[in-house]
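[1] let's see this in three dimensions:
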Amino acid sequence: MFKHFSVIETSRLILRQVTPADAKDMFAYLSDKDVVKHMGLEPAQTEEEVLDEIRWYKSIHEEGTGIRWGITLKDSGRVIGSCGFLNMKSKHYRAEVGYELNKDYWGKGIAKEALEAVVKYGFKHFQLERIEALIEPDNVPSIKLVEKLGFTREGLLRHYEFTCGKFDDLYMFSILKGETS
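    Predicted coordinates:
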């Protein structure tokens, strides 16, 4: 679907490919139970586990099934989260979007700024028609975020995933290309 890894720039952020050099910054949030509790991941215990995550980002890009940008602040260049697509189905013009952010940056509009840029990028450059977000019902901040961006809640997927030793219900949200400004 795509060979090139584009950089996305917003007013405060640079969204870019992460590298092993970013593992220490990423460990700061991927080891935080509050950050990963809705991601279906256990908190990272070592930087090696973060390097596995970075390798996964690289593999989905190479396979054309996804792309994950590191979220960096323009003034520091440190990776403070990530945002991107997975389960991309070019045949059906759809993908899932996911994101996480270092807790130190919650409540500052950074996740909104990054997600909005990634959604626009997906519609424009990947010719997506539909972008989905699967969110645990008790992840209220994430639900508010996608609703603020115009996503529609379509329904509850009961016991949709098995992660961290339990079955998770997930709300399905989506936004269609024609619903964005």
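
[2] hey, let's count contacts and neighbours off CA atoms from now on
    OK.

[3] make sure Gln17 is actually in contact with Ile54.
    No: using CA atoms under 8 Å, Gln17 is not in contact with Ile54; the gap is 9.4 Å.

[4] for the comparison step, fold the sequence that follows:
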Amino acid sequence: MIETERLLLRPFQVEDTVPMLRNWASDPEVTKFLTWQPHESAEVTARVLETWVKKYDDPSFYLWAVEWKEIRQPVGSISAVRTDDKTDSATIGYCIGRGWWGKGIVAEALQAVMSFFFEEVGANCVNACHDPQNPNSGKVMRKCGMTYEGTWRAGGVNNQGVCDESWYSILKKEYESFRGQKGVVRQVTNPEEKTGISRLILEALPEWFGIPEAREEYIQDSADQLFFAAFRDDSPAGFLCLKETGRETVELAVMGVRKEYHRLGIGKELFAAAKNCAFRKGYSFIQVKTVQMGRYEEYDQTNMFYQSLGFKEFEVFPSLWGEENPCQIYVMGLGR
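    Take a look at the predicted model:
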């Protein structure tokens, strides 16, 4: 059993029949680029689970249910579809229900399984492949530090027929280096340093902060706010500001990460530091505003990032920022 912040990777049980069928196994969109057909009934799912459960007696059988702690149900699976003792390598495969796409769940599960193979099994290489028509799977592999090795043309077969396979891999020494890149997140208190960092980051992100007047307001306001910065090689990679909006609530006022550091977990590191600080200061809630999902691709990514952190949709103000930019408010309790 492997546990992460949001997931429990555990052996499957026959009792998982109903959630497995409902959450992903019956969905043709989930199986579109896989090698097995959608399950047509609970009987099919039960038979598959019975087969898997029997295989757990084999120590070389690596298959986990990806349980989403929030609902205490499996929402997908991750496994070593092949291991090679001669090369000390493992090939990983995964799938997840459509209702949980875009929340960073697969990356979180893959990182945990990579750690397991490198640290517990003693693997030297972990690899994975995807159909180039399913590019989001490749994004997951890159996010976890894997390197693109090349595309094997007509190298595989899935539910779309004969397909190309784009291969990624990571060696143990690269994994250790990647893990060591987390760097430093610290709270900044000097107003001039705050505005300097926020200016450096926001001016490099015109897709999100392209209106000069609004960007300058964020920069100037940051001087008086709780300020957290992430550093890589002593250079600012990202920052986050909190401001008090009530006796019980702080707002994530602004956040930015330089593009070259996207998908390396820096945003989550920043938020974890800010969240812990807000909790220690006695706040009960954090809220954040962004443009409602479905308007712009960049802001859709922002919405999915906030959802992956655990924020819940609270309310939409259709005209706060103008009719073209409806304001979505998310909220999170701090567990008091």
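
[5] find the nearest non-adjacent residue to the aligned residue in structure 2 for Asp32 of structure 1, please.
    Per TM-score structural alignment, the equivalent position to Asp32 of structure 1 in structure 2 is Asp27. Leaving out its chain neighbours, the residue that sits closest to Asp27 of structure 2 by CA to CA, 6 or more residues apart in numbering is Pro38, at 6.0 Å.

[6] using the three-state scheme, assign the one you found.
    Look at Pro38 of structure 2: counting by DSSP: H, G, I helix; E, B strand; the rest coil, its state is coil.

[7] quick revisit: what's near enough to touch the match of Asp32 of structure 1?
    By CA atoms under 8 Å, 6 or more residues apart in numbering, the residues touching Asp27 of structure 2 are Pro38, His39, Gly97.

[8] show me what contacts the second one?
    Residues near His39 of structure 2 by CA under 8 Å, 6+ apart: Leu21, Ala25, Ser26, Asp27, Thr45.

[9] could you measure from Glu49 of structure 1 over to Arg68 of structure 1?
    17 Å (CA to CA, to the nearest Å).

[10] make that Leu15 of structure 1, sorry
    Noted for Leu15 of structure 1: a distance of 9 Å to Arg68 of structure 1, by CA to CA.

[11] which residues in structure 2 form helices?
    17-20, 42-55, 105-116, 135-143, 172-179, 191-202, 212-222, 266-280, 297-309 (DSSP state H).

[12] redo those as JSON lines? Include distance to Glu67 of structure 2 and mean neighbour count.
    Putting these into JSON lines (distance: least, CA to CA, whole Å; neighbours: other CA atoms under 10 Å) gives the following:
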{"stretch": "helix 17-20", "distance to Glu67 of structure 2": "10", "mean neighbour count": "20"}
{"stretch": "helix 42-55", "distance to Glu67 of structure 2": "15", "mean neighbour count": "15"}
{"stretch": "helix 105-116", "distance to Glu67 of structure 2": "10", "mean neighbour count": "20"}
{"stretch": "helix 135-143", "distance to Glu67 of structure 2": "18", "mean neighbour count": "18"}
{"stretch": "helix 172-179", "distance to Glu67 of structure 2": "24", "mean neighbour count": "15"}
{"stretch": "helix 191-202", "distance to Glu67 of structure 2": "36", "mean neighbour count": "19"}
{"stretch": "helix 212-222", "distance to Glu67 of structure 2": "39", "mean neighbour count": "16"}
{"stretch": "helix 266-280", "distance to Glu67 of structure 2": "20", "mean neighbour count": "19"}
{"stretch": "helix 297-309", "distance to Glu67 of structure 2": "15", "mean neighbour count": "17"}
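
[13] of the ones you listed, which is nearest Ser166 of structure 2?
    Closest of those to Ser166 of structure 2 is helix 135-143, at 7.9 Å (criterion: CA to CA).
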